[in-house]
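1. Okay, sequence plus prediction incoming.
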Amino acid sequence: MDKYGLIGDPIGHSKSPQMQTAALKNANIAATYTLLNEPGEMLADIITRLRASNVAGFNVTTPFKQAIIPFLDELDVSAANIQAVNTVKNVAGKLIGYSTDGIGFWQSLPLLKPGTNVALIGAGGAAKSLIDAAPVGVNLRIFNRESPEFNVHYADLKELFNIELQPLASLHNQLAEIDILINATSVGLRDNVSILPLNEFEILNREALVIDLVYKHQQTQFLTFAKSTNHQTLGGLPMLVGQGAASFEIWHQQVANTKVMQASLID
């Protein structure tokens, strides 16, 4: 029986196993999908162990999406473009990396009008995946907290996408014209903290949709602030289903039943 799963840290909160298991059962595929590493386990050790067990494929989440690249044998075009991987397939002993986060995210949203103003907070693997797969006509503005790595991220995004990274503080004066606000950082995953304070949501365009890619059982502070100012909100589960369905298709060469996957996530 083929073995699939997820690596990352932390992953105990992940809903991927129940979602992928439901999709496997629906498609009558004899395989398993489980959590594949222990907290604190080194990435090099994880990959060595997975190669030895001849795992058929796995998903990759924070903090391994970029760090895993040197351990893989090949990257598909999208993963190579953004230098981040969230899906790995074992093909005759070769571990091939793919990126399905961006595709999964945009497919989870209603059809966007040309000229939609999207503010994306973050410059890591998830953010790059969204930038790479963004629909034509969407106006993307990328923001990140200033840190010693800011200039590195700036140069990276400029080279990859010819887009300029802006300091997060500069978002303040643009909030009134933003149609979609996205947190693509991991802030809020491990604690009850928001990447933006409450007063910023009070300035945000009243019709804006606020999205947090972080998904966990309780609502993130980012979305709590957005709801308190009467904004529409969307958590990370729709994107989880979209990217999971794309991973499923890569592994099994058939389309996943997204309705079954979505239903499996309802507690």
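-> Here it is on my side, so go on.
2. contacts, neighbours, all on C-alpha from now
-> Will do.
3. And the strands in the chain, which stretches?
-> 2-7, 31-35, 57-60, 74-75, 87-91, 94-98, 117-121, 139-144, 165-167, 180-183, 209-212, 232-234 (DSSP state E).
4. Of the ones you listed, which stretch is the most buried?
-> The highest average neighbour count among the strands of the chain, using mean count of other Cα atoms under 10 Å, belongs to strand 57-60 at a mean of 25.
5. if we can go back for a sec, do you know which of the strands of the chain lies nearest residue 24?
-> strand 31-35 (7.0 Å; Cα to Cα).
6. can you list contacts of the closest one?
-> Contact with strand 31-35 is made by 1-7, 11-12, 17, 20-21, 24, as judged by Cα atoms under 8 Å, 6 or more residues apart in numbering.
7. Which one of the residues you listed is nearest to residue 53?
-> Nearest to residue 53 among those, with distances taken as Cα to Cα, is residue 3, at 8.9 Å.
8. OK, contacts around the closest one?
-> For residue 3, the contact set (Cα under 8 Å, 6+ apart) comprises 31-33, 55-57.
9. Next, work out how far apart it and residue 248 are.
-> Residue 3 sits 13 Å away from residue 248, taking Cα to Cα, to the nearest Å as the criterion.
10. then this one, side by side with the first:
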Amino acid sequence: MSLKLGLIGHPIGHSLSPWIHAKFIDLAGLNGEYKLYEGDHEKLPSVIQHLKNASIDGFNITVPYKQVIVDYLDELDKDAEILGAVNTVVNENGKWKGYSTDGEGYVRSLVEPYPDLLHPGTSVLLLGAGGAARGIYRAIVQKGVKTVDIANRSLDKAEALLPLNDGSSSSRVMSFLEAEQHLHEYDLIIQTTSVGMKPNIEEQIIRLDNLLESTVVSDIVYQPITTRLLKDAKDRGAKIHHGHSMLLYQGQLAFEKWTGKNLEVSHLVDELEQKLRGE
């Protein structure tokens, strides 16, 4: 059997997903391909029809179609339905089922280097309240941590995440300035916005004056590999977590749903970093 996989989005010319999934296919000892299917909104229906005709085994969806794709699916996983977004589709006996691997993929990338970080006593600060924050927030509260607070410029947007919490974690909403004042309360800080991304590499979303050395600071931005926020955290003696590993583990979870194979991929984190650096 030859796997037929792919990615829908616009633009996706520089996507690393083909490289990642080629590695996974090889690791799993399978044959197959992972293709890019790029198209604007007008072309999307024809792209979808092409994939249906090709009986594709599964595909990923990235911006701007994570919500739009829902209209083309036969079924949604519970979390995808609650989040209102899909990034992975699996062909299950001819029916297309949508999943979201963003949040759980992030958590997998985090617990690989920090296996004891998430427990009932952990306090987490989430910076930002956009699409990435939604998936990560829901996945983190499902791990049963003590607190997941949300800091954002728009407090209304942050409050819109709170209904996603169906666990035992407490949550409060605050401004970035408030977050700076309370940094010493957190074991984990997760930066989920595009602040600090190339070309604006000198931008930093909050000051870290009150950061504890025991805190883990995570940034989902992966270009540059080490953002200004992560450099600042490291200089203050804190532990850091890079965003590119999230890409790898989101893909791992998607591949698992397509094939049933749970691959060990931690050795690919450094390879992916080299790829991103152009080495």
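-> Perfect, I can see it now. This is a predicted model, so every value here is computed, not measured.
11. Name the nearest of the contacts of residue 3 of structure 1 relative to residue 97 of structure 1.
-> Of all the contacts of residue 3 of structure 1, residue 57 has the smallest distance to residue 97 of structure 1: 9.7 Å, by Cα to Cα.
12. wouldn't the closest one be in contact with residue 89 here?
-> Yes - counting by Cα atoms under 8 Å, residue 89 is a contact partner of residue 57 of structure 1 at 4.3 Å.
13. so what sits against both of these two?
-> With Cα under 8 Å, 6+ apart as the test, residue 57 of structure 1 and residue 89 both reach residue 251.
14. how long is stretch 233-247 of structure 2 end to end?
-> The first and last residues of stretch 233-247 of structure 2 sit 22 Å apart, counting by Cα to Cα.
15. quick one, helices of structure 1?
-> Residue ranges of the helices in structure 1, as given by DSSP state H, are 16-26, 43-52, 77-82, 101-107, 125-133, 150-161, 198-203, 221-228, 237-252, 258-264.
16. hang on, isn't residue 64 of structure 2 packed against residue 8?
-> No - with contact defined as Cα under 8 Å, residue 64 of structure 2 does not reach residue 8; the gap is 9.3 Å.
17. wait, what's in contact with the aligned residue in structure 1 for residue 165 of structure 2?
-> Using TM-score structural alignment, the partner of residue 165 of structure 2 in structure 1 is residue 161. When contacts are counted by Cα under 8 Å, 6+ apart, residue 161 of structure 1 is found next to 131-132.
18. picking up where we left off before, to residue 43 of structure 1, which of the strands of structure 1 lies closest?
-> Residue 43 of structure 1 sits nearest to strand 2-7 of all the strands of structure 1, at 8.9 Å, using Cα to Cα.
19. between that closest one and helix 237-252, how big is the angle?
-> 140 degrees (axes from the mean of the first three to the mean of the last three Cα atoms, to 10 degrees).
20. ok, average deviation of strand 2-7 of structure 1 from structure 2?
-> For strand 2-7 of structure 1, the mean deviation from structure 2 after alignment is 2.7 Å (mean Cα distance after the TM-score superposition for structure 1).
21. angle of that strand against helix 16-26?
-> Going by the same axes, to 10 degrees, strand 2-7 of structure 1 makes 160 degrees with helix 16-26.
22. from the chain's centre, how far out does strand 2-7 of structure 1 sit?
-> 18 Å (Cα atoms, centre = their mean, to the nearest Å).
23. Please name the residues that touch the counterpart of residue 188 of structure 2 in structure 1.
-> Counting by TM-score structural alignment, residue 188 of structure 2 corresponds to residue 180 in structure 1. By Cα under 8 Å, 6+ apart, the residues touching residue 180 of structure 1 are 116-119, 208-211.
24. if you set the cut-off to 7 Å instead, what comes out?
-> 117-119, 208-210 (Cα atoms under 7 Å, 6 or more residues apart in numbering).
25. Which members of those are the farthest-apart pair?
-> Across the contacts of residue 180 of structure 1, the longest distance by Cα to Cα is 12.3 Å; it joins 117 and 210.
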